[in-house]
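Student: sequence first, then the predicted structure, then my questions.
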Amino acid sequence: MHDRTDITYNQDVSNRAAGSWLRPMVARSGTEPHRAATPLELLFDLCFVVAVALAGMSLHHAVSEDHIGDGTVSYLLVFFAIWWAWMNFTWFASAYDTDDVPYRVATLVQMAGVLVVAAGVPRAFDDRDFVVVTLGYGIIRLALAGLWLRAAHSDDAGRTTALRFAVGITTCWAGWIVLLVLSESVYLLGFLLMVAAELSVPVWAERAHATTWHPRHIAERYGLFTIIVLGETILAATAAVQAGLDAEHAYAASDGLTALAVSALFVVFSMWWLYFDHPAHRFLSGTNRNAFLWGYGHYLIFSSAAAVGAGLAVAVDYATHRAHIGSGIAGGAVTVPVAVYLLSVWLLHVRPHRRGTRYDAGFPVTAGAVLAATATPWPFALPLTAVATTALVVACHISPQWINHYEQQQPGRG
């Protein structure tokens, strides 16, 4: 991924603004100053969030109808297609964004592909029919393979890497097509094998020549997508509360809905705070291994963040007597994804900074407390989750001062 050797990107900014329709697709510098997300990338993210929202909505309905196992599996499978397609283009764009006409058209084609994926999400959940999702995924991936071929043509230093990406993406796409004709009994195993193949392509390709992605740009892109996913979580919770207020038993449950809504805000605000409290670009400036772990690990962050929104909607359904589940499942629909989110942020954003054992321990302890809240009587699981996550935010800001004060009081210190 990241080549620490500075490769000069000789591109005149004024000429870039003037808008040439075709530019050589040469590698950009990983140390380029003032690199930021482009309007095209932001539009790209918004298209992907449509698919994320539909996946979360489908998970919500599956859990509320007590189809927990099938719904969770379908959610994880669909979310992999969404996340992997988004991630691959994000890293490619960081290294090779030319912002010319063919590049923009290829990006717009990928946006069309993700909308096809989004259209196929309900079928994937209801009928385990992944044909539409697979076709949309193929549109995205083949458009990206075309961009890699452009890079191979223009960038002599990165030609082997670019060709490996193009070959790997195309080969994996053929594998997904074969997967469609397999029986349902072996589909999950085949899917896992294809996931392993997809994840191995960047590792194999980058061994030839590391691409010159930009650490700050990548950190910003991931941060922006996190914000959008959290925004969808708030939207899902708000829509669920609104629907709950219109339900038959809404008056009797109005106090509970208020508590759920307030707790949901505290949980989501805490999730945002904890993610952005630790800058990622410094960690990304290290080795390729760090970059792979950080980039791949965000599957857990993104999927759990989106699942929190689905869980909040499930909790509202239960409070208004519209869910066919018990109180433990209603609470767990929120506590489990929140705990996964906390542990993922801890592993990817906190531990790399090596803030000390006392500081680091707060995240797994809080995740354990959130999971334990699942066993509490309804409706205490969500308020307790809000208290725990908010307390973690407070502790993350107070504990460094306490630790410094404690160490200064020790003999031989200060």
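Tutor: Now that the structure is in, tell me what you want to look at.
Student: make it CA atoms for all contacts and neighbour counts henceforth
Tutor: Noted.
Student: tell me, how many residues neighbour residue 318?
Tutor: Residue 318 has 23 neighbours, counted by other Cα atoms under 10 Å.
Student: what's the separation between residue 37 and residue 195?
Tutor: Separation of residue 37 from residue 195 (Cα to Cα, to the nearest Å): 28 Å.
Student: distance of the residue most central in space within the chain from residue 346?
Tutor: The chain has residue 302 as the residue nearest its centroid, 2.6 Å off, counting by Cα atoms, centre = their mean. Applying Cα to Cα, the value for residue 302 to residue 346 is 14 Å.
Student: alright, now check it against this:
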Amino acid sequence: MRGAAFSLLRRKGERAQVTQVELFFDLIFVFAVTQVSEFLRAHMSVLGGFQGAILFASMWWSWVYTSWVTNWIDPEHRPVKLLMLGLMFCALLLAASIPEAFGTRGIGFAIGLTVMSLGRSAFMLWALKQHDFGNYRNFQRIFAWLAAGSVLWLAGSVVDEQQRLWAWLVALLIDLLGPANGFYVPGLGRSTTNDWRVDARHMAERCAAFVLIALGESITVIGASFSELRWGDATFAAVVSALFAAFCLWWIYFNDAAERTAYAFAHARDVGKIARAGYTYAHGLLIAAIIMMAAGDAFLLDEPTEFARVGQSVLLLGGPAAFLVGNGVFRRLLHPRFPASHVWGLGGVGLLAVLSPYCTLLVMGGGVALVLVLVIVVSNLLVMRA
């Protein structure tokens, strides 16, 4: 395979700016996030939650891999713009298949995912071959791992639901474990995090943008439900608590963590290690948490005075708990310790979990909002004392 005649890489020494085509690409994932949230609401069972987790993780992995790629190659070049357009079509097929991914649209989901993964990696091999041998060798390893997973994604799409679940679970584990193992391939060796020269500010901005996408899904759920429901005291109270909880998530991430952590990330000794652990893995948990809360908000707004069922409690309480864990791990990677404010918040969520059988959805939603306020207050008090 001949490489690109001219370099498509970003210029060394210049900050990698987030481009318009990257933001345009993200619009597809607004739809994908909505699809995952609706899947969770429609499949309120242990099996449904397991399936939803697989669908979400594969979607997130497709997006984050693309963000790594655009950290290295310049989207202002026409071939890269065309790549992004092609990836958007694949992402649309993937997202549109999510509601029936474990039914009649499994093949569509698998094709969208595998073409996106292998097409993106093949493009990088072409773009890097004559211009960055170290990263070229890295993408040879990445392609091998993704190809192994793709066989199982495609094979799983043509078998029955139970077999598909296990085939896709193994495929997902292959995809997720690749970076943690340095994409080790016999004969090609493994990558180290020091090999992954990352523009920290670009990676931080891209992941922050996806957090906004997920929070946008929360706002969409709140607004759409509020406009369709019969208005009353309980409805207004539910809307206030759901919107306030979403605002608290924004505050905890953007006001208390994102900028300071991005600065520390940019000045870290091993930027590649932080990019892998904090922005690839930990941010996935953050996004999953916000999607869970959005799904729970839909039940909160529809039935505020009803007592919470187990599945609804898992969404309403599991979401903030996962967010606090994910954000705490993210901050711990660049700061001395896991934030004490998040420990207090997890304790508050635990107390709500104990009381949940006796709570209406409205009481539980209000409790979640108060716990998140507690996290913000404790965090700011600790900052003032420091």
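Tutor: Cool, the structure landed. It should be emphasised that the depicted structure is a prediction, and the values quoted were computed from it without experimental measurement.
Student: wait, a strand at residue 236 of the second structure?
Tutor: No - assessed with DSSP: H, G, I helix; E, B strand; the rest coil, residue 236 of the second structure is helix; it does not lie in a strand.
Student: any idea how far the aligned partner of it in the first structure lies from residue 380 of the first structure?
Tutor: Aligned counterpart of residue 236 of the second structure in the first structure: residue 258 (TM-score structural alignment). Per Cα to Cα, residue 258 of the first structure is found 13 Å from residue 380 of the first structure.
Student: looking at these two, which one has more neighbours?
Tutor: Taking neighbours as other Cα under 10 Å, residue 258 of the first structure and residue 380 compare with residue 380 leading, 17 against 12.
Student: so who does whichever residue in the second structure pairs up with residue 390 of the first structure touch?
Tutor: Correspondence of residue 390 of the first structure to the second structure, assessed by TM-score structural alignment: residue 373. Residue 373 of the second structure makes contact with residue 248, according to Cα atoms under 8 Å, 6 or more residues apart in numbering.
Student: what's the helix or strand for residue 373 of the second structure?
Tutor: Under the criterion DSSP states H and E, the helix or strand holding residue 373 of the second structure is helix 361-385.
Student: mind listing the helices for the second structure?
Tutor: Secondary structure of the second structure (DSSP state H): helices at 20-42, 46-72, 78-97, 106-128, 133-156, 161-180, 200-228, 233-250, 259-266, 271-274, 283-302, 310-332, 340-355, 361-385.
Student: ok, which of those helices comes nearest residue 12 of the second structure?
Tutor: When these are compared by Cα to Cα, helix 46-72 sits nearest residue 12 of the second structure, at 9.8 Å.
Student: which secondary structure elements does the closest one contact?
Tutor: Helices and strands touching helix 46-72 of the second structure, by 3 or more Cα pairs under 8 Å, 6 or more residues apart in numbering; DSSP states H and E, are helix 20-42, helix 106-128, helix 161-180, helix 200-228, helix 283-302.
Student: columns distance to residue 152 of the second structure on top of those, output as a markdown table?
Tutor: Formatted as a markdown table, these follow (distance: least, Cα to Cα, whole Å):
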| stretch | distance to residue 152 of the second structure |
| --- | --- |
| helix 20-42 | 21 |
| helix 106-128 | 9 |
| helix 161-180 | 5 |
| helix 200-228 | 28 |
| helix 283-302 | 22 |
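Student: pick the most deeply packed of those.
Tutor: Stretch with highest mean neighbour count among these: helix 283-302 (a mean of 26; mean count of other Cα atoms under 10 Å).
Student: what's the mean deviation for it versus the first structure?
Tutor: Superposing on the first structure and averaging over aligned pairs (mean Cα distance after the TM-score superposition for the first structure), helix 283-302 of the second structure comes out at 1.2 Å.
Student: distance from that helix to the middle of the chain?
Tutor: Helix 283-302 of the second structure has its average C-alpha position 12 Å from the chain's average C-alpha position, going by Cα atoms, centre = their mean, to the nearest Å.
Student: what's that helix aligned against in the first structure?
Tutor: Going by TM-score structural alignment: helix 283-302 of the second structure matches residues 298-317.
Student: swap in stretch 20-33 of the second structure?
Tutor: The alignment of stretch 20-33 of the second structure onto the first structure (TM-score structural alignment) covers residues 39-52.
Student: ok, residues contacting that stretch?
Tutor: Residues contacting stretch 39-52 of the first structure (Cα under 8 Å, 6+ apart): 79, 82, 86, 104, 107-108, 111, 114-115, 117-119, 121, 225, 228-229, 232, 306.
Student: 7 Å instead?
Tutor: Residues external to stretch 39-52 of the first structure that are found in contact with it (Cα atoms under 7 Å, 6 or more residues apart in numbering): 82, 111, 114, 115, 117, 118, 225, 229.
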